[in-house]
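Student: Here is my input, please return the structure:
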Amino acid sequence: MRRFVTALSGLACATIALAGPAAAYEIDPLTRQPLSDVLTVRVRAQPVPTANAALPAADPLQQSPAAAVPQATAIGRETVPYSGPHAPGTIVVSTAERRLYLVLPGGEAMRYGVGVGRPGFTWGGTQTVTMKREWPDWRPPAEMLRRRPDLPRYMKGGIENPLGSRAMYLGNTIYRIHGSNEPETIGTAVSSGCIRMTNEDVADLYTRVKVGTRVIVQR
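Tutor: Below you'll find the predicted structure:
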């Protein structure tokens, strides 16, 4: 029996197909998530679009709200008051809150639920969006390959890829703000440093930001 799993490195996330039974892993007492490089995920049987291609007509991101696949998370995006010091257009990620704020004009911000790095993989600082990609491909970094030499060197973008429907690359790092095929992990600390969003939310954010956008990650 084949099953899909998500491989998490110290710096990036990805999905691969592996055979064999599920293994047992230590559970984080706070997040109730596995403290391992592998997480079980659900996979929707849909055609895999080519990387950087337009969203297929059958994709839930293109459908009407009534027909769209609902987000498997209670964290909905919403406009909230904002009185912080950052200029409109700035992205502020609060690791502690597990929320991402896009500062808007007029003293407001768009707030999204996100998944953040698990213990030992959190980080903070200021970066900029240096690249944006639709249905991004995934190439595991050297750090991951050292830990998981069994992983493929390349995975084509698509609905089964945990980078999701959109990715915004941060500086010269391999951290990204990206979609996820594990919407149930939004609001938790289970990633390896990347900022996860639902595919619906990351598509919304993607349309609002440009290359050069300032990103502030707060611990």
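Student: from here on, contacts and neighbour counts on C-alpha atoms
Tutor: Fine.
Student: residue contacts, Pro105?
Tutor: Residues counted as contacts of Pro105 (Cα atoms under 8 Å, 6 or more residues apart in numbering) are Pro88.
Student: quick check: longest strand of this protein.
Tutor: Criterion DSSP state E: the longest strand present in the chain is strand 125-134.
Student: Show me what secondary structure element comes after it.
Tutor: Using DSSP states H and E, the helix or strand that follows strand 125-134 in sequence is helix 142-147.
Student: List the buried residues of whichever helix or strand comes after that next one.
Tutor: Per DSSP H and E, helix 142-147 leads on to strand 166-170 as the next helix or strand towards the C-terminus. Across strand 166-170, burial judged by 16 or more other Cα atoms under 10 Å covers Arg166, Ala167, Met168, Tyr169, Leu170.
Student: to compare against the first, here's another:
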Amino acid sequence: MILDWRRGSAPARGGAASHGRLDRRSFLAGSAMGLGTLALGGCKTSDSTSLAEAASLYGPLPQEKFPIPAVDIAKVDPKYYRKTVAYETKEAPGTIIVDPKNYYVYRVEDGGAATRYGANVGRDGFLWSGDAYVGRKSEWAVWTPPKEMIKRQPEAAKYARGMPGGLDNPLGARTLHLYQNGAYTLYTIYATSDPETIGSGITSGCVGLLSQDMIHLYARTPVKTKVVVLPA
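Tutor: Sure thing, here's the model as predicted:
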């Protein structure tokens, strides 16, 4: 798993961004690589989410170490809003299923349901599929660009010793680090503050959720949780 934008992330991050920093989206494009829950009322909810509901789901999170602003929901297709949907699977409740073809991440719930989140996924040439598990969790993690990325994007060299956590850090507020057979794959499920990326393929195989959605998923995902990435 070659992520170009996340290797060696440490569990703690801290620090603010400064002028001249690399833009989050430039990391995503160049990589080789909480709150407002919808209740489970039977198997599914309505296919539509009102603007008021969306505003509640994606409002600001001022209590965070680095306060997270509200999502500009006008930049997100409503089909990618977090919601509970009917979802038949043989996987156990708690399992995370990534559907890169449709830009969704599911957390399997009881009773034939799942919490569904809109996502960004790997771009052409960097999609992958298979089983993994959450080997480590990080809040506001430090991001260190791999040597391969620094070679392609010399401007990333200034973060060779790590970019402190913050709103402009590519890993965002929460990160689930994916492992296989005891080894870190370099792939993650991470938090993004770029709503326009949801529903697109832009990474080297990592999966991004809106910060509010990622915090919601993170709180419900223990280490060792199974992750299934479907074929694209």
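Student: Make CSV out of the buried residues of strand 166-170 of the first structure and add distance to Gly179 of the first structure.
Tutor: Shown next, in CSV, are the buried residues of strand 166-170 of the first structure (distance: Cα to Cα, whole Å):
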residue, distance to Gly179 of the first structure
Arg166, 6
Ala167, 7
Met168, 9
Tyr169, 12
Leu170, 14
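Student: Can you show me the helices along the second structure?
Tutor: Using DSSP state H, the helices of the second structure run over 24-30, 51-57, 147-152, 211-219.
Student: For Gly111 of the second structure, find the nearest of those.
Tutor: helix 211-219 (18.5 Å; Cα to Cα).
Student: and that closest one, which stretch of the first structure?
Tutor: With TM-score structural alignment applied, helix 211-219 of the second structure matches the range 199-207 in the first structure.
Student: So what does Ala86 of the second structure match up with in the first structure?
Tutor: Using TM-score structural alignment, Ala86 of the second structure lines up with Pro81 in the first structure.
Student: Excluding chain neighbours, what is closest to that match?
Tutor: Glu108 (4.4 Å; Cα to Cα, 6 or more residues apart in numbering).
Student: repeat for Lys132 of the first structure
Tutor: Lys132 of the first structure sits nearest to Met168 (Cα to Cα, 6+ apart), 4.6 Å away.
Student: Give me the aligned partner of that neighbour over in the second structure.
Tutor: Per TM-score structural alignment, Met168 of the first structure is aligned with Leu176.
Student: centroid residue for the first structure?
Tutor: Arg196 (2.5 Å; Cα atoms, centre = their mean).
Student: Next, the contact list for it, please.
Tutor: Val114, Gly115, Val116, Ile177, His178, Gly179, Ser180, Ile186.
Student: all strands of the first structure, in order?
Tutor: Under DSSP E, the first structure gives strands at 2-8, 13-19, 38-40, 78-81, 91-94, 99-104, 108-113, 116-117, 125-134, 166-170, 176-178, 189-191, 195-196, 214-218.
Student: mind listing what's buried in the second one?
Tutor: Residues Cys13, Ala14, Thr15, Ile16 are the ones in strand 13-19 of the first structure that count as buried (16+ other Cα under 10 Å).
Student: other SSEs contacting it?
Tutor: strand 2-8 (3 or more Cα pairs under 8 Å, 6 or more residues apart in numbering; DSSP states H and E).
Student: The strand it packs on: which residues count as buried?
Tutor: Buried-residue list, strand 2-8 of the first structure, by 16+ other Cα under 10 Å: Phe4, Val5, Thr6, Ala7, Leu8.
Student: quick one: contacts for the third one?
Tutor: Which is Thr6 of the first structure. Cys13, Ala14, Thr15, Ile16, Asp37, Val38, Leu39, Thr40, Val41, Pro162.
Student: Can you tell me which of the residues you listed lies closest to Asp59 of the first structure?
Tutor: Distances from Asp59 of the first structure to the contacts of Thr6 of the first structure, taken by Cα to Cα, are shortest for Pro162, at 15.7 Å.
Student: Pull up the aligned stretch in the first structure for stretch 100-107 of the second structure.
Tutor: Counting by TM-score structural alignment, stretch 100-107 of the second structure corresponds to residues 95-102.
Student: So what touches the matching stretch?
Tutor: Contacts for stretch 95-102 of the first structure (Cα under 8 Å, 6+ apart): 88-94, 109-116, 122, 187-189, 217-219.
Student: got the end-to-end distance for it?
Tutor: End-to-end span of stretch 95-102 of the first structure (Cα to Cα, to the nearest Å): 14 Å.
Student: Likewise for stretch 172-184 of the second structure?
Tutor: One end of stretch 172-184 of the second structure to the other measures 19 Å (Cα to Cα).
Student: For it, report the contacting residues that lie outside it.
Tutor: Contacts of stretch 172-184 of the second structure (Cα under 8 Å, 6+ apart): 131-141, 165-167, 185-193, 211, 214-215, 218, 227.
Student: about what we covered before: most tightly packed of the strands of the first structure?
Tutor: Among the strands of the first structure, the stretch with the highest mean neighbour count (mean count of other Cα atoms under 10 Å) is strand 195-196, at a mean of 32.
Student: Enumerate every residue touching Thr95 of the second structure.
Tutor: Arg107, Val108, Thr225, Lys226, Val227, Val228.
Student: export these to JSON lines and tack on distance to Ala52 of the second structure?
Tutor: Output for the contacts of Thr95 of the second structure, formatted as JSON lines (distance: Cα to Cα, whole Å):
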{"residue": "Arg107", "distance to Ala52 of the second structure": "24"}
{"residue": "Val108", "distance to Ala52 of the second structure": "26"}
{"residue": "Thr225", "distance to Ala52 of the second structure": "32"}
{"residue": "Lys226", "distance to Ala52 of the second structure": "33"}
{"residue": "Val227", "distance to Ala52 of the second structure": "32"}
{"residue": "Val228", "distance to Ala52 of the second structure": "32"}
